[in-house]
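[1] sequence unknown, structure follows:
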């Protein structure tokens, strides 16, 4: 009589794949939980932190905008002076 049961070599691959899948799912679940805990902790820190003064923020934004505009004007002026040459007046005929 023949034994019609499955061989170990046939089931070992399936068992190993199933275990690997379970480990991967457990790892992903742990990572998700860690991310959620970190987000909650960050939110608690934000609640306890001082909020910046809106007036100061607006003033800083205006200041940086003015500096950017000044830098842009200086670059345009330098490019224009370079185009005119050393004399600054252009060529005389």
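    Thanks, I have the structure now. No experiment lies behind these values; they were computed from the predicted model shown. Numbers count the residues shown, from 1 in each chain.
[2] going forward, measure contacts and count neighbours with C-alpha atoms only.
    OK.
[3] ok now the helix or strand where residue 64 lies, how far from the chain's centre?
    When secondary structure is defined using DSSP states H and E, the element that contains residue 64 is helix 54-84. Put simply, helix 54-84 sits 28 Å off its chain's centre (CA atoms, centre = their mean, to the nearest Å).
[4] name the residues of it that are buried.
    Neighbour-count burial for helix 54-84 flags no residue at all (criterion: 16 or more other CA atoms under 10 Å).
[5] swap in stretch 35-49?
    Neighbour counts using 16+ other CA under 10 Å place no residue of stretch 35-49 among the buried ones.
[6] centre of the chain to whatever helix or strand residue 11 lives in, how far?
    Applying DSSP H and E as the criterion places residue 11 in helix 8-48. Helix 8-48 sits 23 Å away from the centroid of its parent chain (CA atoms, centre = their mean).
[7] wait, what's in contact with residue 11?
    Residue 11 makes contact with no residue under the criterion CA atoms under 8 Å, 6 or more residues apart in numbering.
[8] then residue 38?
    Counting by CA under 8 Å, 6+ apart, residue 38 touches no other residue.
[9] how close does it get to residue 76?
    Distance check for residue 38 against residue 76: by CA to CA, to the nearest Å, it reads 48 Å.
[10] ok, structure two:
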């Protein structure tokens, strides 16, 4: 956990993760970088901690967060997978009535 925060009991950590997941799912307009940033901040993780949990490099997480890279599908699934999410394909809704 990010050392800028006081340690939380496990029950509160679980609650933060659930809330973070629900917020990401409630905002399909967010970019993947926005979703990753939100998950990281909501769960009080540093980029290095998120990278370690996901099994990717710290630099990869930084590049995605800062928009220098969009990441591969595999990388995004690893990052989202730590909270039980994965990328999916859905039909775009037509903008014309």
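    Done, it's in. Please read these numbers as outputs of a predicted model, since none were measured by experiment.
[11] TM-score for the pair, please.
    TM-score of the superposed chains, computed with TM-score structural alignment, normalised by the length of structure 1, equals 0.26; 30 aligned residues with a CA RMSD of 3.0 Å.
[12] quick check: longest helix in structure 2 by residues?
    In structure 2, ranked by residue count with DSSP state H as the criterion, the top helix is helix 10-25.
[13] just checking, what packs against the next helix or strand after that helix?
    Later in the chain than helix 10-25 of structure 2, the nearest helix or strand by DSSP H and E is helix 32-42. Using 3 or more CA pairs under 8 Å, 6 or more residues apart in numbering; DSSP states H and E as the contact criterion, the secondary-structure elements in contact with helix 32-42 of structure 2 are helix 10-25, helix 58-65, helix 73-81.
[14] of all those helices, which one is nearest residue 40 of structure 2?
    Residue 40 of structure 2 lies closest, by CA to CA, to one member of these: helix 10-25, at 8.8 Å.
[15] tell me the angle the closest one makes with helix 32-42.
    160 degrees (axes from the mean of the first three to the mean of the last three CA atoms, to 10 degrees).
[16] and helix 10-25 of structure 2, which residues are buried?
    Of the residues in helix 10-25 of structure 2, those scored as buried under the neighbour-count criterion (16+ other CA under 10 Å) are 13, 16-17, 20-21, 24.
[17] just those now: which is nearest residue 80 of structure 2?
    With CA to CA as the yardstick, the closest approach to residue 80 of structure 2 among the buried residues of helix 10-25 of structure 2 comes from residue 21, at 9.4 Å.
[18] what about the closest one, distance to residue 65 of structure 2?
    If you go by CA to CA, the gap between residue 21 of structure 2 and residue 65 of structure 2 works out to 17 Å.
[19] repeat for residue 36 of structure 2
    7 Å.
[20] do residue 10 of structure 2 as well
    For residue 10 of structure 2, the distance to residue 65 of structure 2 equals 26 Å [CA to CA].
[21] same question, residue 80 of structure 2
    Look at residue 80 of structure 2 and residue 65 of structure 2: by CA to CA, they are 13 Å apart.
[22] again with residue 34 of structure 2
    For residue 34 of structure 2 relative to residue 65 of structure 2 (CA to CA), the value is 7 Å.
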